[in-house]
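Visitor: fold the following and give me the result.
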Amino acid sequence: MDSHIYGVSEKTLFLFTLLCFSVASISALPHQNRTGNSTVTGQMINSNSVLVALLDSHYTELAELVEKALLLQTLEEAVGKHNITIFAPKNEALERQLDPEFKRFLLEPGNLKSLQTLLLFHIIPQRVGSNDWPGHKSNPTRHTTLCNDHLHLITKNSGKKLVGAAVLTRPDDVTRPDGVIHGIERLLVPQSVQEDFNRRRNLRSISAVLPEGAPEVDPRTHRLKKPEPPVRAGSPPVLPVYDAMSPGPSLAPAPAPGPGGPHHHFDGESQVKDFIQTLVHYGGYNEMADILVNLTSLATEMGRLVSEGYVLTVLAPNDEAMAKLTTDQLSEPGAPEQIIYYHIIPEYQTEESMYNAVRRFGKIGYDTLRLPHKVVAQEADGSVKFGSGDGSAYLFDPDIYTDGRISVQGIDGVLFPEVEKESTSVKKSVSSVKVATTTPRRGKLMEVACRMLGSLGQESHFTTCQ
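Guide: Down below sits the predicted model:
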């Protein structure tokens, strides 16, 4: 007779325990997929999967785009259902051979759907090896991709195998139990993505149209004036640098316009910031940096000029030279700007180019931003000397900053135009000379005549001889 445990027989309890253990064992078994491959366990991807091989392969650009497009889960589900074939473009096709504007379009957050469609266009939900390509005498085979579009596999008479318009360069490059990866020479772009890109580009160009004035008529020929030819990117500016400068401080005390020319080929603001930071870190040029940034708006104006394509060479006096400036030299309105303008040359010169020029030609006159004054350079003691006399300065710290657009050369003195030196010296000489009063003196002929009349006793008749 079976013993009872709390009203339940021991045999019934044993059968119930065995049934629970069987159910647990069955539920823990891996699920076989329909194709007989056991690479997928639920949502787990085996390390031998073609998807893992893609992420670890040398197709790094494609793998990065797959991650940015948030397609990992979609591809995991596709691998779990069937074998796949991936046509992977080489890295060069995505790095350098792709249109930058099109790549920018794909990476914009609002165009995520287009990027996903583009990548899924490279994947076929079945295994297609290089041996499965049609012969050159056979018709092209058509395969449906994961984006529900179609790809055609073709073999040319020369033996080249094509995927759409791309040549198969690395057949069966990566082979795994659940798929294969073929290397192709270029990116495949479906028609829907191309149309979307063209539509966005046309809308952008329409929305960015600038208003234009009425056409101008040439009064000499009575015909419409032809528009000026467009300026090529990176070419020198059309206007001279003096026309591009903002008005002087006496006319416009407000800061110059912000940097950023009409063509935006150069980032002048960043370059000016770099050279001012270089002055500060170099040491000994803090006064020059302070004048450019705080005392005047010249840093902003220089950034605007560089952004519009102009090049500048700055002769930067060191702190010892700037400390010698008097209050009278800085008190006049606009005096700091005029001093710095005389130290900026609208050319790109380095220590080597200036030294070679003065060695060859003796004296060189460089234009400055302070019209019409020029700064004269000549060779002296194996270096370059600017100016003359007591107001001269030597090239003290060459090539402090050179980036192809801005050149900064350190000098040991503050330069002034020759006209100012002459005017100051004339004032000093006039103030120091004393005016002497002299009596009017008669001519020698009159003296001889008066002496002859005196001998005759007739000089009293002439007031001039008295």
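
Visitor: going forward, measure contacts and count neighbours with C-alpha atoms only.
Guide: Noted.

Visitor: go through the helix or strand encompassing residue 203 and flag the buried ones.
Guide: Element membership for residue 203, per DSSP states H and E: helix 191-207. Buried residues in helix 191-207, counted by 16 or more other CA atoms under 10 Å: 193, 197.

Visitor: tell me what that helix is packed against?
Guide: Helices and strands touching helix 191-207, by 3 or more CA pairs under 8 Å, 6 or more residues apart in numbering; DSSP states H and E, are helix 112-120.

Visitor: so who does residue 89 touch?
Guide: 59, 62, 183, 184, 185, 186, 187 (CA atoms under 8 Å, 6 or more residues apart in numbering).

Visitor: following up with a second sequence; could you model it the same way so I can compare the two?
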Amino acid sequence: MNINKLTQLFTKLALVTGVVGMSAFATAPARAESYGNMGNMQNMQMSASNKNLVEVAVASDSFDTLVKAVQAAGLADTLANGSYTVFAPTDEAFEQSLPEGAVAFLLQPENKDLLRQVLSYHVTSGKVTSNQLQTGTVDMLYGGVAVRVAPGKVIVNNASVTNANIAASNGVIHAVNRVLLPQELRETIASRLAMQ
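Guide: The predicted structure follows:
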């Protein structure tokens, strides 16, 4: 399958999952609490931004590894144009929560499909701010994540949101302190790394 067809397939998948994912948010009542200044990272206020998600990530000093991964996966155009919410692992999260050598492995061209799956597990369609999140499951472009909301914090799977509501013109970024991986993806990465 060539890159254009794969990109078209990914875009169609994003549209379909976006309808399903946003319908879940549309029926859930919004929470009044704000999770704006979490952790040690400086929080950007939710205000109109003229930069898209990719440009905001590039401008930050916390998402260099994520930006490299998005570019290696060929998803920069997709994330620059659609409306998305990204649970974005910081550089430190990539370094600390993946096995040694996993980032370099995922960035290799022959692992592009696997990298797309990893990144798609961090993205949901539509703009979902922290005060709209509720305890439960959120449908991502690849699978679903468990969200737990408590006073002053949001937990996504086993990761904490450390900086919520980073505004972009086409969505919002919530920085997280771990790379989110469903068990099957974690096992696939570990087994492929072991074969190298």
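
Visitor: so how far is residue 165 of the first structure from the residue mapped onto residue 149 of the second structure from the first structure?
Guide: Taking TM-score structural alignment, the alignment pairs residue 149 of the second structure with residue 155 from the first structure. Per CA to CA, to the nearest Å, residue 155 of the first structure is found 11 Å from residue 165 of the first structure.

Visitor: quick one: the longest helix along the second structure to helix 112-120, angle?
Guide: Taking DSSP state H as the criterion, the second structure has its longest helix at helix 3-27. Interaxial angle, helix 3-27 of the second structure versus helix 112-120 (axes from the mean of the first three to the mean of the last three CA atoms, to 10 degrees): 20 degrees.

Visitor: what's the offset of helix 3-27 of the second structure from the middle of its chain?
Guide: In terms of CA atoms, centre = their mean, to the nearest Å, the centre of helix 3-27 of the second structure is found 14 Å from the chain centre.

Visitor: give me the residues contacting it.
Guide: Contacts of helix 3-27 of the second structure (CA under 8 Å, 6+ apart): 74, 75, 78, 124, 125, 126, 132, 138, 139, 140, 141.

Visitor: please identify which helix or strand holds the last one.
Guide: Under the assignment given by DSSP H and E, residue 141 of the second structure is not contained in any helix or strand.

Visitor: same question, residue 48 of the first structure
Guide: Assigned by DSSP H and E, residue 48 of the first structure falls outside every helix and strand.

Visitor: do the same with residue 85 of the first structure
Guide: strand 84-89.

Visitor: now do the buried residues in the helix or strand just after that strand.
Guide: Using DSSP H and E, the next helix or strand after strand 84-89 of the first structure towards the C-terminus is helix 91-95. Within helix 91-95 of the first structure, the residues scored as buried using 16+ other CA under 10 Å are 91, 93, 94.

Visitor: then stretch 66-79 of the first structure?
Guide: For stretch 66-79 of the first structure, by 16+ other CA under 10 Å, it's 66, 69, 75, 76, 78, 79.

Visitor: just stretch 138-150 of the second structure next, same as before
Guide: In terms of neighbour count (16+ other CA under 10 Å), stretch 138-150 of the second structure has its buried residues at 138, 139, 140, 141, 142, 143, 144, 145, 147, 148, 149.

Visitor: now secondary structure too, for those residues, in a markdown table please.
Guide: A markdown table is the format used below for those (DSSP: H, G, I helix; E, B strand; the rest coil):
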| residue | secondary structure |
| --- | --- |
| 138 | strand |
| 139 | strand |
| 140 | coil |
| 141 | coil |
| 142 | coil |
| 143 | coil |
| 144 | strand |
| 145 | strand |
| 147 | strand |
| 148 | strand |
| 149 | strand |
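
Visitor: what's the burial count for residue 97 of the second structure?
Guide: By the criterion of other CA atoms under 10 Å, residue 97 of the second structure has 16 neighbours.

Visitor: for it, which non-adjacent residue is closest in space?
Guide: residue 178 (5.6 Å; CA to CA, 6 or more residues apart in numbering).

Visitor: centre-most residue in the second structure?
Guide: residue 122 (2.7 Å; CA atoms, centre = their mean).

Visitor: pretty sure that one is touching residue 138, no?
Guide: No - using CA atoms under 8 Å, residue 122 of the second structure is not in contact with residue 138; the gap is 10.4 Å.

Visitor: for residue 118 of the first structure, state which of the contacts of residue 89 of the first structure is nearest.
Guide: Closest to residue 118 of the first structure out of the contacts of residue 89 of the first structure is residue 187 (9.0 Å), distances taken as CA to CA.

Visitor: check which helix or strand the closest one maps to.
Guide: Here residue 187 of the first structure is assigned to no helix or strand, by DSSP H and E.

Visitor: relative to residue 112 of the first structure, how far out is it?
Guide: From residue 187 of the first structure to residue 112 of the first structure the distance is 17 Å (CA to CA).

Visitor: biggest separation within the buried residues of stretch 66-79 of the first structure, which pair?
Guide: 69 and 79 (17.4 Å).

Visitor: if we can go back for a sec, quick one: contacts for the residue nearest to residue 97 of the second structure?
Guide: Counted by CA under 8 Å, 6+ apart, residue 178 of the second structure has contacts 89, 90, 93, 94, 96, 97, 158, 159, 160.

Visitor: the first structure: which residue goes with that one?
Guide: Per TM-score structural alignment, residue 178 of the second structure is aligned with residue 186.

Visitor: ok, now residue 137 of the second structure?
Guide: Using TM-score structural alignment, residue 137 of the second structure pairs with residue 142 in the first structure.

Visitor: what's that match in contact with, if anything?
Guide: 150, 151, 152, 153.
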